[in-house]
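Participant: No sequence on hand, only this structure:
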């Protein structure tokens, strides 16, 4: 994750985009990319969605949209000084307390 964060930061810095990369702008860009990801799946049936990666063209589009979502998320976290791995583990810790597993039958 550190390598990706540094690469995304370097990419933005080399283009002098840091002035546009405010938390608000990055969150809005992230939401837009999530919308594009949703558009790829929007009208698929559950069965079609479960096998969407079997279609090479659809799989390429989904990989691209997932990458866009991750890149904006990584950039937003970097600008805010959030360690995504640490934050994710902390959130899972909270969720484990909120949603205990069902006992076996």
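Facilitator: All right, it came through fine. Quantities reported herein were computed from a predicted structural model and do not represent experimental measurements.
Participant: Going by C-alpha atoms from here, please, whenever you check contacts or count neighbours.
Facilitator: Fine.
Participant: Show me where this protein has its helices.
Facilitator: For the chain, helices defined by DSSP state H occupy the ranges 2-14, 23-41, 46-50, 56-80, 84-98.
Participant: ok, and what's touching the last one?
Facilitator: Under the contact criterion C-alpha atoms under 8 Å, 6 or more residues apart in numbering, helix 84-98 has outside partners 1, 74, 77.
Participant: Looking at neighbours, which among the residues you listed is most surrounded?
Facilitator: residue 74 (24 neighbours; other C-alpha atoms under 10 Å).
Participant: measure that residue to residue 17 for me?
Facilitator: Distance of residue 74 to residue 17, computed by C-alpha to C-alpha, to the nearest Å: 15 Å.
Participant: pretty sure residue 76 is touching residue 25, no?
Facilitator: No - at 9.0 Å, residue 76 does not count as touching residue 25 under the criterion of C-alpha atoms under 8 Å.
Participant: ok, structure two:
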């Protein structure tokens, strides 16, 4: 299994060989990632919850989902590299923060937002 570091280096080399660094500005990479996420969303748009859970069982649909996930990861990894962000550490930091905001005892089985995420009552 490849590591995030290996993927980052391969993407950097891929972009450098093509002189694409000039186009890989944070703004462009964010927009590209958002576009690819939209394409991933489109694969699930009209599926039932049951169909979405089984999407990878369909070779054609599963292949499209896998490709779109790849595109999203590529752009996020490239963005993190360009910005000098350790993507794994950023995710771990966010997970730690979320664990504090959503303690097990008050969050288990609930999809409710954390109290401070709710707009104040009028």
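Facilitator: Now that the structure is in, tell me what you want to look at. Keep in mind the model is a prediction, meaning the values are calculated, not measured.
Participant: Trace residue 64 of structure 2 over to structure 1, please.
Facilitator: Aligned by TM-score structural alignment, residue 64 of structure 2 pairs with residue 61 of structure 1.
Participant: One more: residue 39 of structure 2?
Facilitator: In structure 1, residue 39 of structure 2 lands on residue 36 (TM-score structural alignment).
Participant: What residue in structure 2 is paired with residue 86 of structure 1?
Facilitator: Match for residue 86 of structure 1 (TM-score structural alignment): residue 89.
Participant: again with residue 7 of structure 1
Facilitator: Match for residue 7 of structure 1 (TM-score structural alignment): residue 10.
Participant: State the number of residues packed around its match.
Facilitator: So residue 10 of structure 2, with other C-alpha under 10 Å, has 13 neighbours.
Participant: so what's the match of residue 64 of structure 2 up against?
Facilitator: Here residue 61 of structure 1 is in contact with residue 40 (criterion: C-alpha under 8 Å, 6+ apart).
Participant: just residue 68 of structure 2 next, same as before
Facilitator: 36, 37, 39, 40.
Participant: Mind checking which of the residues you listed are buried?
Facilitator: For the contacts of residue 68 of structure 2, a burial check counting by 16 or more other C-alpha atoms under 10 Å picks out 36, 37, 39, 40.
Participant: Would you mind measuring from the last one to residue 14 of structure 2?
Facilitator: Using C-alpha to C-alpha, one obtains 23 Å as the distance from residue 40 of structure 2 to residue 14 of structure 2.
Participant: re earlier: which of residue 76 and residue 25 of structure 1 has more neighbours?
Facilitator: residue 76 (23 against 12).
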